[in-house]
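Q: how would this look folded up:
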Amino acid sequence: MNWTSMIAIYALFWVLSAFIVLPVGLRTPDEVEGHVIEKGHATSAPVNFRPKLVARRATIVAVVLFGLYYANYANGWITVDDVNLFGTPPVKDLGY
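A: Model (predicted):
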């Protein structure tokens, strides 16, 4: 596998991981005692958003997922034939 492909696949895993870990640990104003919602703010907006923590968590999850992906790529644990749910497509005679 080329190193550029590895970087691109890792980036995809990182973005997926960021969306997965984004809501973990967030609290809305309703869940925080004594927090006053200012005029113009949404009631569903988080009060404790920490992007550095989200990036750190996403990086850890992405490293684990990419490690599993690369180990599968190198060892061939799951192949295309293993996930082919519909079987081999029939061969059509085109009459040539």
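
Q: alpha carbons only for contacts and neighbour counts from here, please
A: Will do.

Q: quick one, longest helix in the chain?
A: Taking DSSP state H as the assignment, the helix of the chain that covers the most residues is helix 51-75.

Q: Identify all contacting residues around that helix.
A: Surrounding helix 51-75, the residues in contact under the criterion Cα atoms under 8 Å, 6 or more residues apart in numbering are 9-10, 13-15, 17-18, 20-22, 78.

Q: one more time with 7 Å
A: Contact with helix 51-75 is made by 10, 13-14, 17-18, 21-22, 78, as judged by Cα atoms under 7 Å, 6 or more residues apart in numbering.

Q: Also this sequence, please, to line up against the first:
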Amino acid sequence: MQWTSMVAIYGLFWVLSAFLVMPFGLRTPDEVDGYRVAKGHATSAPVNFRPKRIAKRATVLAVVLFGLYYANYAEQWITVDQLNLLGRPPVEDLGY
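A: Next comes the predicted model:
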């Protein structure tokens, strides 16, 4: 696998991980005692949004997911033929 492909796949895992970890630990104004929403702000907006914490968590999760992906790529634990869920035989040599 080329290093540029590895960087691109890791980037995809990172973005996916960021969206997965984003809601954990956020609190809305309704969940915080004594917090008043300023005029013009949404009542559903998080009070304690910390993008650095989200980036750190996403990085750790992306490293784990990419590690599993690369280990599967190198060891071929799960192949495309094993993911044939429709029961059709895989496409044979097309003679190109």
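
Q: average offset between the longest helix of structure 1 and structure 2?
A: If you overlay the two and look at helix 51-75 of structure 1, the average distance to its match in structure 2 is 0.1 Å (mean Cα distance after the TM-score superposition for structure 1).

Q: which of the residues in that helix are buried?
A: By 16 or more other Cα atoms under 10 Å, the buried positions in helix 51-75 of structure 1 come out as 54-55, 57-59, 61-63, 65-66, 70.

Q: export the residues you listed to TSV and tack on distance to P89 of structure 1?
A: As requested, the buried residues of helix 51-75 of structure 1 are exported to TSV (distance: Cα to Cα, whole Å):
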residue	distance to P89 of structure 1
V54	44
A55	43
R57	42
A58	39
T59	40
V61	37
A62	35
V63	36
L65	31
F66	31
Y70	29
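
Q: of the residues you listed, closest to T28 of structure 1?
A: V54 (16.5 Å; Cα to Cα).

Q: What lines up with that closest one in structure 2?
A: Under the alignment (TM-score structural alignment), V54 of structure 1 maps onto I54 of structure 2.

Q: which SSE is the most centrally placed residue in structure 1 in?
A: Residue closest to the average C-alpha location in structure 1 (Cα atoms, centre = their mean): L16, at 2.2 Å. Assigning secondary structure by DSSP states H and E places L16 of structure 1 in helix 3-21.

Q: and what of A45 of structure 1?
A: Using DSSP H and E, A45 of structure 1 sits in no helix or strand.

Q: how many other residues sit next to it?
A: Applying other Cα atoms under 10 Å, we find 14 other residues in the vicinity of A45 of structure 1.

Q: And for the closest residue in space to it that isn't next to it in sequence, the neighbour number?
A: With sequence-adjacent residues excluded and distances taken as Cα to Cα, 6 or more residues apart in numbering, A45 of structure 1 is closest to T28, at 6.0 Å. T28 of structure 1 sits with 15 neighbouring residues when counted by other Cα under 10 Å.

Q: circling back to that earlier point, any buried residues in the helix holding L16 of structure 1, and which?
A: Residues 10, 13-14, 17-18, 21 are the ones in helix 3-21 of structure 1 that count as buried (16+ other Cα under 10 Å).
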